[in-house]
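Asker: My questions are about this predicted structure, shown below with the sequence.
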Amino acid sequence: MFDTIIIDNNSQEIQYCFPGNNLSCFKDIKPKVEYAVLYVFISLASVFTVFLNLLVIISISHFKKLHTPTNLLILSLAVADLIVGLIVIPLMGIRFIESCWYFGETFCSLFVFIIFIVVTASLGNLVFISVDRYIAVSDPLRYTVMVTTDKVVCCIIINWLCCGIYSVIILHNTMFYPETHDRCYGDCSVSFNFEHFVTDLIVTFVAPSSVIMSIYVKIFCVAEHQAKVVNSVAGVSRSQRKAGKTLGIVVTVFFMCWIPYYIVTLIEGNASTESIEFNVTCWIVYMNSCMNPLIYALFYKWFRISAKHIVTLKILNPSSEYFSLFLQERFVSGLCPSTLKV
């Protein structure tokens, strides 16, 4: 399929992505076993991510009991993660394995835009979820008044719009003036100057991380205070411990996925070639999209029950949207029911 050139010095075969183009990029040659292993991994990662997030989307969209403000935020997060599993992971996988971009310059610009908007939207959803949890824990009696479905929908729309505008601004040259980038034909990458990199670092990591960390610290403080005040109610203590454990997992996974990427990026700077370390940290960030439904849904009974209904096709039954998903949950005194349906 590709023309082959022999390098006399090293007797090493080099292939071109587009042999008919003088500006074509070189194609890396990998062993057949490595190709097979990588394609299996990419396929499983994509299917697993799509499947988990589809379960969350179908559950929240279908069952009336799950139409709560908090679950709308989880739905928005699942949509962003679904796009990652459906588009980003497969195409980035092909680009990584083949070391070539075969989908054209125009789609390259669109693809980079999709990556930026879904990643930033996912981070924005995490921030809104942390704010929602803080209100639910700190002021449960007024939670239903302060957090309504209409307000949450507005926040979701604003989040996606802001992420789209930011992505267009930060990728302006890449999207509208790709010819200004010094790269070979068959490459699809983004190169930032130092100012753009610092801006992206602040917007997509420093700012959301600071907000999330400060809110979670406040949540832990409020939960500890409430446990001391109402320690005679065993249910409250159990609920707070469960909330603390889940939030701890959220924070830990979030930073485990993003910190390595930014450390490698800071060390390497605007390197002309992508290192193994950079590719590995990028994939860790992408894999966070299949971890999110596990963190925000799989730990809760309503997801396990709704997933069972979906897999067994019980949702096709008449009036299945009214199935009760909380039969095994008990109302905890002093907490709003909405805080239990997360």
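Answerer: That came through, no problem. Numbers count the residues shown, from 1 in each chain.

Asker: rest of the way, CA atoms for contacts and neighbours
Answerer: Fine.

Asker: hang on, Glu13 in a strand?
Answerer: Yes. Counting by DSSP: H, G, I helix; E, B strand; the rest coil, Glu13 is found in a strand.

Asker: ok, the closest residue to it other than its chain neighbours - how many residues close by?
Answerer: Using CA to CA, 6 or more residues apart in numbering and skipping the chain neighbours, the partner closest in space to Glu13 is Ile6 (5.2 Å). For Ile6, the neighbour count with other CA atoms under 10 Å is 11.

Asker: another structure for you, compare them:
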Amino acid sequence: MVVNMEQCVMAESTVPLLNQRASPGTVALRSSASPDPAGHWEEPSFTVASKVRVVATVCLFLFACGSNWAVLASAARKGRKSPLRVLILSLSAADLLVTLVVMPLDTVWNITVQWYAGDAACKLLNFLKLFAMYSSSLVLVVISLDRQAAILHPFSFTSAGQRNRNMLAVAWAASAVLASPQLFLFHLQKASGLDFTQCVTMGSFQQHWQETLYNMFTFLTLYVMPLSAMVVCYSRILWEISRQMKEDRGLVRSNNDHFSKARMKTLRMTIVMVVSFIVCWTPYYLLGLWYWFRPEMLREIPEYVNHTLLLFGLLHTCSDPVVYGLYTPSFREDLYACWGRLGSGLTRHRLAHRPPSLSFLNVQDYGLTADLSVHGSVGSVTSNGTAVQTGF
């Protein structure tokens, strides 16, 4: 992940890999290597692969920003009291945080190549980046726990709202705590003999094993543990559904059991969201693991591989609102209503600024006034004059 795999190599050096052009969004740029036989250093540049990554990230940003704002507005509407509503609100907020922090930071950093924003921004933005990724993962865990309780303990529905709020508070607080080391690890470092400054963790660890331990801890808490919790929750859910279906009672008593069908539909939606998280982020995490155990792999894989896997991971912030829209009729109704209001507003705007039509001629004699009918082709004549209206 952008806050995981790259972080593990930023600590090594502010000097880029020798004779390897890479964008600052890649792990290669912010890592180091021993000098080549010729002893030449090549400063990183804004490569073609980096430019493609920037364009793709901007497209993802526009879609994720608009779609997650739409979900946030729809779920926040008054009168919708479903216990799942507050969970969807938090997931949309977490996805928006990733969209508004990770994507712009990655885009600008790729363009500028080095860091120009100062030491305070270096610390704060890297903290927010990791905080956003933690919140997205942990909110999905909370949703999984909520679905497990809804299926395994259906009669606890009345306390679900308070339970979800408590779990979300813990998830957001844990995200802040787990991301807080970034405030102390990241700092500015200037390359020796070069006009090149980078935001790195170099020098923050006294021993290499300490750095590896921190990276593995981040990997476990950011990906492995949340994924394990989701898998356990949905495995228990599917086992319970299978058991009750065999006993012909409980969850799906009949095709007309509206509550059960609604619950199963919500369950399918959350499962798809979790699967999307796994599919989008797993390849990039595996690449990070590969680097930790074999750092020289950076020279063996093409630059575009890292770019592609990161973009595929960021695609997860776009998939959540799409899945929510597919499984939530009220969200689609809100979109149609918003689109209708937008179309009506544009139509009124065009009519208000349209120049007078040449198909209607109003002839006014001296001080005589005419009150033209809005819908008819004949004007209403006032008592003090006449108006002649000719339609073509």
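Answerer: Received it, and whenever you're ready, just let me know what you need. Source: prediction; values computed, not measured.

Asker: Overlay them and tell me the TM-score.
Answerer: After superposition, the two chains reach a TM-score of 0.72 (TM-score structural alignment, normalised by the length of the first structure), with 288 aligned residues with a CA RMSD of 3.5 Å.

Asker: before we move on, back to that, where does the residue nearest to Glu13 of the first structure fall, secondary structure wise?
Answerer: Counting by DSSP states H and E, the element that carries Ile6 of the first structure is strand 4-7.

Asker: For that strand, grab the matching residue range in the second structure.
Answerer: Using TM-score structural alignment, none of the residues of the second structure align to strand 4-7 of the first structure.

Asker: State the distance from the aligned residue in the first structure for Val272 of the second structure to Tyr216 of the first structure.
Answerer: Correspondence of Val272 of the second structure to the first structure, assessed by TM-score structural alignment: Ile249. Counting by CA to CA, to the nearest Å, the gap from Ile249 of the first structure to Tyr216 of the first structure is 11 Å.

Asker: Next: Val311 of the first structure.
Answerer: Val311 of the first structure is 34 Å from Tyr216 of the first structure, by CA to CA.

Asker: With Gly85 of the first structure instead?
Answerer: 28 Å.

Asker: again with Ala207 of the first structure
Answerer: 14 Å.

Asker: Kindly report the same for His181 of the first structure.
Answerer: To Tyr216 of the first structure, His181 of the first structure is 41 Å away according to CA to CA.

Asker: those helices in the stretch 201-350 of the second structure, which residues are they?
Answerer: Counting by DSSP state H, counting those that start in this stretch, one finds helices in the stretch 201-350 of the second structure at the ranges 208-219, 225-246, 258-293, 303-314, 316-327, 329-352.

Asker: likewise the stretch 51-200 of the second structure?
Answerer: 83-97, 103-112, 119-152, 160-179, 182-185.

Asker: Where in the first structure does the first one fall?
Answerer: Using TM-score structural alignment, helix 83-97 of the second structure lines up with residues 69-83 of the first structure.

Asker: so how much does the matching stretch differ from the second structure once superposed?
Answerer: With mean CA distance after the TM-score superposition for the first structure, stretch 69-83 of the first structure departs from the second structure by a mean of 1.1 Å once superposed.

Asker: Equivalent analysis for stretch 209-220 of the first structure, please.
Answerer: Stretch 209-220 of the first structure sits 0.7 Å off on average (mean CA distance after the TM-score superposition for the first structure).

Asker: corresponding residues in the second structure for that stretch?
Answerer: With TM-score structural alignment as the criterion, stretch 209-220 of the first structure aligns to 227-238.

Asker: distance of Tyr116 of the second structure from Gln198 of the second structure?
Answerer: Tyr116 of the second structure is 8 Å from Gln198 of the second structure, by CA to CA.

Asker: scratch that, Gln189 of the second structure is what I was asking about
Answerer: In terms of CA to CA, Gln189 of the second structure sits 5 Å off from Gln198 of the second structure.

Asker: okay, those two: which has more neighbours?
Answerer: Between Gln189 of the second structure and Gln198, counted using other CA under 10 Å, the more crowded position is Gln198 (27 against 19).

Asker: of Ala207 and Tyr216 of the first structure, who's got more company?
Answerer: Using other CA under 10 Å as the criterion, Ala207 of the first structure and Tyr216 rank with Tyr216 on top: 21 against 12.

Asker: tell me what the strand holding Ile6 of the first structure is packed against?
Answerer: Applying 3 or more CA pairs under 8 Å, 6 or more residues apart in numbering; DSSP states H and E, one finds that strand 4-7 of the first structure makes contact with strand 12-16.

Asker: Many thanks, have a good one.
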